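*Asks:* return atomic coordinates for the entry below.
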Amino acid sequence: MEHITSTPTVKAPAERFTGDVCLNLIEAPAEPARLAVGLVRFTPGARTNWHSHVNGQILYITDGVGLVGTRDGNVVRAGAGETFKCPAGEEHWHGATDTNLMAHIAIVVGDDSGDGTTWLEPVTDEQYVAALATVEG
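*Replies:* Take a look at the predicted model:
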């Protein structure tokens, strides 16, 4: 058994996120499992860029209210205690609503290159506002 007492909180990289996002890495991908786990905290309006995962992703919402959206326009409201499974290769994004913070535990199984995430362009303000309208309407 290995007891890890804490990991430092770091600011998530601006080239992958819009707004203020903080990350605590829980597990880095390593042989043989290649499991990557992180606690990610989004301030109101903050969100990921569009991205996909070679082996999919599981998001467990720990606090607040957020959104999870896919390229086909499907957007769901995400609340504490809910779990979302994004299939392998599906381009998606996630983040806080405009009025609430949101925190989640992100779980991925990587590949030989690392965590298996392909980062794409930012979610535009127009896309984000349309997503908010979808879940509020």
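*Asks:* all contacts plus neighbour counts: C-alpha atoms, from now on.
*Replies:* Will do.
*Asks:* give me the element the most centrally placed residue in the chain is part of.
*Replies:* For the chain, His94 is the residue whose C-alpha lies nearest the centre (CA atoms, centre = their mean; 5.1 Å). Secondary structure from DSSP states H and E places His94 in strand 92-96.
*Asks:* now do that strand: distance to the chain's middle.
*Replies:* The chain centre lies 6 Å from the centre of strand 92-96; the measure is CA atoms, centre = their mean, to the nearest Å.
*Asks:* who's in contact with it?
*Replies:* 42-52, 64-71, 86, 102-103, 123 (CA atoms under 8 Å, 6 or more residues apart in numbering).
*Asks:* name the nearest residue to the residue nearest to the centre of the chain, ignoring sequence neighbours.
*Replies:* Val68 (4.4 Å; CA to CA, 6 or more residues apart in numbering).
*Asks:* here is a second sequence; please produce its structure as well for comparison:
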Amino acid sequence: MRVSRFSRPTAAAPSEWVEGAAWVDEIAAPEGRSRFRVDSVHFAPGARTAWHSHPFGQVLYVTHGAGLVQSRGGEVHSISAGDSVRIAPGEWHWHGASPTTFMTHLAIQEVADDGIEAERGAPVTGSEYSAAPPLH
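*Replies:* Sure thing, here's the model as predicted:
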């Protein structure tokens, strides 16, 4: 057993991956034979990822605030603290904060043997983002 704090300081999410302001805290990174990765991602209101997919899928667990998630071709879903989202392997999707609320989630995924965690696509357009339902 090993007890540790975040292995890296909080970092701004790369601008090519996120529209708006978002920050990432690494909780668990692949080590040895493990391919398990967990990050805590904190989105400012209106911030969201680009379209992307993960080779082994992803689980999001919302820890704070309210946000949005959408799979390509699907409807935009509102998510809030306590919600869990399972994204299938290879499923193109985006996620982020609501227009008026911060949102923090844990992003849990397995990294491929070649080190690939995700494939990035196009940014989420303003019209795609604004198609979200009102938050309750």
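*Asks:* about what we covered before: which among the contacts of strand 92-96 of structure 1 count as buried?
*Replies:* 42-52, 64-70, 86, 102-103, 123 (16 or more other CA atoms under 10 Å).
*Asks:* how about the helices in structure 1?
*Replies:* Assigned by DSSP state H, the helices in structure 1 fall at 125-136.
*Asks:* which parts of structure 1 are strands?
*Replies:* With DSSP state E, the ranges of strands along structure 1 come out as 10-11, 17-18, 21-27, 35-42, 47-48, 51-53, 57-70, 75-79, 83-86, 92-96, 102-109, 117-119.
*Asks:* can you tell me what sits against the third one?
*Replies:* The one in question is strand 21-27 of structure 1. With CA under 8 Å, 6+ apart, strand 21-27 of structure 1 has contacts from 7-12, 35-43, 46-47.
*Asks:* rerun that using 7 Å as the cut-off
*Replies:* Identification of contacts with strand 21-27 of structure 1 by CA atoms under 7 Å, 6 or more residues apart in numbering yields 7-12, 35-43, 46.
*Asks:* quick one: contacts for Glu126 of structure 1?
*Replies:* Contacts of Glu126 of structure 1 (CA under 7 Å, 6+ apart): none.
*Asks:* could you pull out the buried residues of stretch 88-108 of structure 1?
*Replies:* Applying 16+ other CA under 10 Å to stretch 88-108 of structure 1 flags 89-98, 100-108 as buried.
*Asks:* straight-line length of it, end to end?
*Replies:* End-to-end distance for stretch 88-108 of structure 1, by CA to CA, to the nearest Å: 10 Å.
*Asks:* what do you get for stretch 95-110 of structure 1?
*Replies:* With CA to CA, one end of stretch 95-110 of structure 1 sits 21 Å from the other.
*Asks:* can you check stretch 94-113 of structure 2 too?
*Replies:* 24 Å.
*Asks:* report the aligned residue range of structure 1 for that stretch.
*Replies:* Aligned using TM-score structural alignment, stretch 94-113 of structure 2 spans residues 93-112 in structure 1.
*Asks:* and the matching stretch, how far out from the chain's middle?
*Replies:* 2 Å.
*Asks:* same question for stretch 43-61 of structure 2.
*Replies:* With CA atoms, centre = their mean, you get 3 Å for stretch 43-61 of structure 2.
*Asks:* which residues touch the residue lying closest to Pro89 of structure 2 once chain neighbours are set aside?
*Replies:* Nearest non-adjacent residue to Pro89 of structure 2, counting by CA to CA, 6+ apart: Gly57, 3.7 Å away. Listed by CA under 7 Å, 6+ apart, the contact partners of Gly57 of structure 2 are 87-90, 109.
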